[in-house]
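Q: Return a 3D structure for these sequence lines:
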Amino acid sequence: MSDDLNLPPLDSYSYKPLRKQIYENLRESILDGILKPGEKITEMEIASELDVSRTPVREAIQMLELENLVAVVPKRGIFIAGIKSKKEINDLFQVRAELEGLAAYLAAREMNQEILNRLEQHIVDLEDCLDENELDECVEIEISFHQIIYDTADNIWLKKMLDNLFEQINRFRSSSLDREGRMRQTLEELRELVEALREEEPEKARARAREHIEQARKSIIEVFDEVYDEE
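A: Model (predicted):
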């Protein structure tokens, strides 16, 4: 347990309820990797670091538990949740592949030149940041690329489910994308997806999206094996 969690300060001018501010603060810290899977935290240290009482911290923890971002273990404490097994990774990606495929299918039916231009610009930007070895920026560009497809698919429940899955997986993604060649492979997969969308071929777009997610699954499984072999 750390003496200093390095949490960002709360916004003293925010009109949001305190529990919501604390929830967003902790959630961001988890997704950004400041708080790492398996790390133990306590209400007291969070309250002390953020200079708040324990009640809104407890409420924020309950909200995070509902999203499976923390695990509250009786008689042991509060832990940052992590992916526990290859089966869990495979289960997540099995669902994500189907949902991403559906999003691409729906997007292909709604495709227009303005959306294609945005996707193509993301491909250019992704290649540029790869040449400059700016991994964090590359990840943000890829996320934005997918968000364009989700928005074009125009199904609010599909987008919510994909966003939730993305966040569950995201803490492993940076490590997998850092592997030699994986981000270049991602770039080519996204190029093929854009081509299917340009052709307005829904089934082809679905297949390309699913292939992209399958390659991502394989890469994350390799990272998982390396992490747990080291332990």
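
Q: Every contact and neighbour count from this point should use C-alpha atoms.
A: OK.

Q: what are the ranges of the helices in this structure?
A: Listed in chain order, the helices of the chain (DSSP state H) span 18-31, 43-50, 54-66, 86-109, 113-131, 135-153, 156-177, 182-198, 202-230.

Q: For residue 77, find the nearest of the ones you listed.
A: When the helices of the chain are compared by Cα to Cα, helix 43-50 sits nearest residue 77, at 9.5 Å.

Q: Now show me the structure for the sequence below, then we'll compare the two:
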Amino acid sequence: MATSTQDPLSFSRLVALDDKRPTYPQSLVELAYEQLLSMLVTMKIAPGGHISIEALARQLEISQTPIREALTLLEAQKLAYKIPNVGFRAAELLTRQEVHDLFELRLLIEPAAAAFAAEKANDEALRALETLAEEMSRQQTGNELAYAQFAEGDARLHQLVTAASGNRFIAETVEGLHVHLHIFRFLFRTNATAKAVQEHEAIVSALLARDPAGAEQAMRNHLLASRGRMTLALDEQERLAGANLSPEGGGRPRRGRARKR
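A: The predicted structure follows:
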């Protein structure tokens, strides 16, 4: 039976599930969640593709019940969706316009949230951010599961910053975007993680220094750099789509939206 290699500080355990916490044995749901997250973020399951619960149950040698629980969590993150009488499918990739609009909104609110957090965050929140940033710096290289965990950690870091701003409307807006994991789907097999680690460290350093202007600028720099990486990934995606080739180089015709860089 497949086993999880995560330690107690893994990013999946840092994401608060609250009332969505599964009632079935947590280790099995986490195992299914981690494997599905990895397959979705690295696009082993193609955007819009069918998610075979039966096949994954055979692969992991577990029942279908925890896999369904895991898919419910991923549906809440907008990474999967359920079609009645059909089953679950992976979410489509964001369009270029959607990416543009999301970054416009994030640039309006997240730098201000970082400035507020530098002024208002309590010591516990700052320690959590520092711990998460340190964990992510150790997780930036590795296999596909490690990449998915890093993407999830990135989402958690931004949620912690906005929560520390003290403005629940800002925090709810950013959390409701469900954008971070989708962005990392475009950036798989790039050097995004190494660059993001440095940018996160700058944000956290400014927060720890209680420097509102520095935190605001560090967050703005991070978002601008992330938008630049996304632009390059989108350009590559469109180049591949224009060549009518799969990104794996197999020469297979592409169906629907371009899949990844």
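
Q: hang on, the earlier thing: dump the helices of the first structure to a markdown table, plus mean neighbour count and distance to residue 77 of the first structure.
A: Formatted as a markdown table, these follow (neighbours: other Cα atoms under 10 Å; distance: least, Cα to Cα, whole Å):
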| stretch | mean neighbour count | distance to residue 77 of the first structure |
| --- | --- | --- |
| helix 18-31 | 19 | 16 |
| helix 43-50 | 16 | 9 |
| helix 54-66 | 18 | 11 |
| helix 86-109 | 20 | 23 |
| helix 113-131 | 16 | 41 |
| helix 135-153 | 17 | 32 |
| helix 156-177 | 16 | 21 |
| helix 182-198 | 19 | 37 |
| helix 202-230 | 18 | 23 |
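
Q: So which of the ones you listed is nearest residue 80 of the first structure?
A: helix 18-31 (7.4 Å).

Q: just checking, what packs against the closest one?
A: helix 54-66, helix 156-177 (3 or more Cα pairs under 8 Å, 6 or more residues apart in numbering; DSSP states H and E).

Q: tell me the angle that helix makes with helix 54-66.
A: Here helix 18-31 of the first structure runs at an angle of 50 degrees relative to helix 54-66 (axes from the mean of the first three to the mean of the last three Cα atoms, to 10 degrees).

Q: Could you measure from the aligned partner of residue 219 of the first structure in the second structure over to residue 39 of the second structure?
A: Taking TM-score structural alignment, the alignment pairs residue 219 of the first structure with residue 229 from the second structure. Going from residue 229 of the second structure to residue 39 of the second structure by Cα to Cα, to the nearest Å gives 22 Å.

Q: just to revisit the earlier point, pull the contacting residues for the match of residue 219 of the first structure.
A: 187, 192 (Cα atoms under 8 Å, 6 or more residues apart in numbering).

Q: rerun that using 10 Å as the cut-off
A: Taking Cα atoms under 10 Å, 6 or more residues apart in numbering as the criterion, residue 229 of the second structure is in contact with 183, 186, 187, 190, 191, 192, 195, 223, 235.

Q: which among the residues you listed gets closest to residue 160 of the second structure?
A: residue 223 (15.8 Å).

Q: so the closest one sits right up against residue 110, yeah?
A: Yes - using Cα atoms under 10 Å, residue 223 of the second structure is in contact with residue 110, at 8.7 Å.
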